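Enquirer: test case, fold it:
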Amino acid sequence: MMQVNVGSPDKVDANVFLIDSSNTSHPTFRAWCAVESWALRNPHLDVWFLLTSHALDNTDLLASHLLHRYPNLRVARAPFRLFRGTPLLNLYNSYAWKAESAWPVNQLSNMLRVVYLWRWGGVYSDTDVVCLRPFTLPLNAVGFSDPGAANNAIMGFTRGHAFLMDLMEDMVKHYKPGQWGLIGPAAVTRVLQDWCGASTLAAQDGYKHLSCGNVTVYPRHYFYPLRVEAHHRYSDADSGNYFDKVNTQLHNQALRLPFSSFFLKFYIQDLYYQALRSQFFYQFKLHYTAIYC
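Expert: Coordinates of the predicted model:
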């Protein structure tokens, strides 16, 4: 086991945060896939893979290999004292998100991502999102995932941005343990309604930029160009051609897409060959074919 120590960024607004809040010591290849993609494409940014576990299983040497390969990669433990001085402190201390919710891992992740952006600034990315090219978009932005609705799977903000404070306050106000996403994508959408105007946001089809003060909502093809129903296209014999077509047409900087060995081999090569040597690789392919990576 590799001990995971608490770590804090020494850069402001030049960070990428990915979070595994499941308290596991063995993150999935799916998560490492996302982590490596961000470290590979963005050597100018510090990429933080934040865990709630105190230890990391390095039996397959994957973690040590990636840490050696990418000097901008950091693996650290997320200390819960981060909630001090934020509107989320009472919600976290109440443990309602854990004891009363069917999705405690998701609820904790929703809270942590906002706090990290608020304290240090940069980009947050879910661990089912891969970065295809250097991330050069200006900060203070989210993306449409559907008409009139935004998502929190990818967000970029400068440290201490007012939108993040409004977001934390909204999360506390609207939290209900029995509803998934209420303090996630729904919270981002609610705050955007305040910043942009509810009628203005509702009128958006999701395919155009929207500026609300100094916050930009990017068209859905920037971050969420693929629908869940398209996952099979990455698993058939022609998946490579389909992926190249989508990538060329949309010019996206990040993608939520299903796992495929084609993608790993040609876009995240180190992880592919490391996984190929692992006894878990083919089992992983079997179980995660239809899950974003």
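Enquirer: CA atoms for contacts and neighbours, from now on please.
Expert: OK.
Enquirer: Ala102 reaches Gly178, doesn't it?
Expert: Yes - using CA atoms under 8 Å, Ala102 makes contact with Gly178 at a distance of 7.0 Å.
Enquirer: from the contact counts, what lies against the longest strand along the chain?
Expert: Ordering each strand of the chain by length in residues (DSSP state E) puts strand 149-157 first. Applying 3 or more CA pairs under 8 Å, 6 or more residues apart in numbering; DSSP states H and E, one finds that strand 149-157 contacts helix 104-120, strand 122-125, strand 141-146, helix 185-196.
Enquirer: export those to TSV and tack on mean neighbour count and distance to Leu67?
Expert: Converted to TSV, these look like this (neighbours: other CA atoms under 10 Å; distance: least, CA to CA, whole Å):
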stretch	mean neighbour count	distance to Leu67
helix 104-120	21	21
strand 122-125	24	19
strand 141-146	23	29
helix 185-196	21	31
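Enquirer: contacts for the one helix or strand Leu264 maps to, please.
Expert: Assigned by DSSP states H and E, Leu264 belongs to helix 261-267. Residues from elsewhere that reach helix 261-267 (CA atoms under 8 Å, 6 or more residues apart in numbering): 33, 37, 132, 239-240, 271-273, 285.
Enquirer: also this sequence, please, to line up against the first:
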Amino acid sequence: MRIIIKNNKKEMETVYNLIEHTNNNIIHDLFAIDTEKEKYFELLRKIEMKCKEVQARKSKKRERDVNEYRNNIHYPKLNIKKITLHYFISCLLQDKVYKEPYWIQTTSDGYRLVLLWKNGGFYFDTDVISTKKIPEENFLASVSSDSVANGVLGFQKHHSFIMDCMTDFVLHYNAGIWGNQGPTLITRMIKKSCPLPHYKKVQDFRCDARNLTFMHPSHFYPIHWTAWEKYFEVWKEIPTFEDSYGLHLYNYMNHKAKKMVVAGSNTLAENLFIKYCPSTYAFLIKKVKD
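Expert: I've put the predicted structure just below:
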């Protein structure tokens, strides 16, 4: 009996010692956790204070930069001489372009510059009837002595004037004004290098500074845009347009009246289609018969 009691006492002492050891470990671990937690929160407070300091400095610098920009102290106007083709196209693809009132004309004005820069050749608006071979490679088509247009353009691949026009297109972008990215742009850019020719007779003029030719208005615009309806009238005698390489029918001016080339109408436009656009005219006739 005594042996059993003695053994139980030893076991109880062992259990008590184990409990006490375990309790001491728990207290130590809890203390360590609290210490680490305090270190963590202290570090968090320091990070937060540092962020506030950086934010305050950035805010002051931003405010200073804005004021300097407004006062034009350290920020002169951009003087970009060249842009990349990729950047130019990315500008054309921006959403804001397609919200402009003249977005169709604006994107068309831009992409014709892209095509001429990349590939070279001739660009004609779809409402231009080609009448004969053009003898020039690099040219602008004058509308009058006051302006040139971009409805017809001819340039070799990578011509510097086209790149300059693309640069101006981006830097002075204002598509809210009709023609600002097209004919007005072409006119203002060429005037930087050469004065616009004053036409007294059918004669072309060179602009050696840009290696191009000003072509007389009669070459593509023998009928002025203010008289565009004459193309849809019956003429007693059909003009020969012997000085013309192409004829611009001014579809933009016709977008409200919607005058058509009517088979059998004997209008100037129908006669031009018969002579210079036989395949198109044949399709027109077939469509009427069907």
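Enquirer: residues touching stretch 124-134 of structure 2, excluding its own?
Expert: 151-153, 244-251, 276-277.
Enquirer: quick revisit: and the longest strand of structure 1, how far from structure 2 on average?
Expert: Following the fit onto structure 2, the mean deviation recorded for strand 149-157 of structure 1 is 0.5 Å by mean CA distance after the TM-score superposition for structure 1.
Enquirer: now do that strand: everything it contacts.
Expert: Taking CA under 8 Å, 6+ apart as the rule, strand 149-157 of structure 1 contacts 13, 117-118, 121-126, 129, 138-145, 184-186, 188-189, 201-202, 206, 217, 223.
Enquirer: what's it aligned against in structure 2?
Expert: With TM-score structural alignment applied, strand 149-157 of structure 1 matches the range 147-155 in structure 2.
Enquirer: and the matching stretch, how far from the chain's centre?
Expert: Centroid separation for stretch 147-155 of structure 2 versus its chain: 19 Å, with CA atoms, centre = their mean, to the nearest Å.
Enquirer: from the centre of structure 2 outward, give me the first residue you hit.
Expert: When CA atoms, centre = their mean is applied to structure 2, the residue found nearest the centroid is Leu92 (2.0 Å).
Enquirer: please name the nearest non-neighbouring residue to that residue.
Expert: Closest residue to Leu92 of structure 2 apart from its sequence neighbours, by CA to CA, 6 or more residues apart in numbering: Thr107 at 6.5 Å.
Enquirer: wait, the one you found touches Cys91, no?
Expert: No - Thr107 of structure 2 is beyond contact range of Cys91, at 10.0 Å (criterion: CA under 8 Å).
Enquirer: buried ones in the helix holding Leu264 of structure 1?
Expert: 261-264, 267 (16 or more other CA atoms under 10 Å).
Enquirer: likewise stretch 151-162 of structure 1?
Expert: Residues 151-159, 161 are the ones in stretch 151-162 of structure 1 that count as buried (16+ other CA under 10 Å).
Enquirer: what does stretch 127-135 of structure 2 give?
Expert: Buried residues in stretch 127-135 of structure 2 (16+ other CA under 10 Å): 128-131.
Enquirer: distance of the residue mapped onto Gly182 of structure 2 from structure 1 from Asn110 of structure 1?
Expert: In structure 1, Gly182 of structure 2 lines up with Gly184, judged by TM-score structural alignment. Remark: distance between Gly184 of structure 1 and Asn110 of structure 1 (CA to CA, to the nearest Å) = 6 Å.
Enquirer: now do Ile183 of structure 1
Expert: 7 Å.
Enquirer: could you do Val142 of structure 1 as well?
Expert: Taken as CA to CA, the span from Val142 of structure 1 to Asn110 of structure 1 is 14 Å.
Enquirer: ok, now Leu226 of structure 1?
Expert: Leu226 of structure 1 sits 22 Å away from Asn110 of structure 1, going by CA to CA.
Enquirer: do Leu276 of structure 1 as well
Expert: Counting by CA to CA - Leu276 of structure 1 and Asn110 of structure 1 are separated by 32 Å.
Enquirer: then Arg227 of structure 1?
Expert: Distance of Arg227 of structure 1 to Asn110 of structure 1, given as CA to CA: 22 Å.
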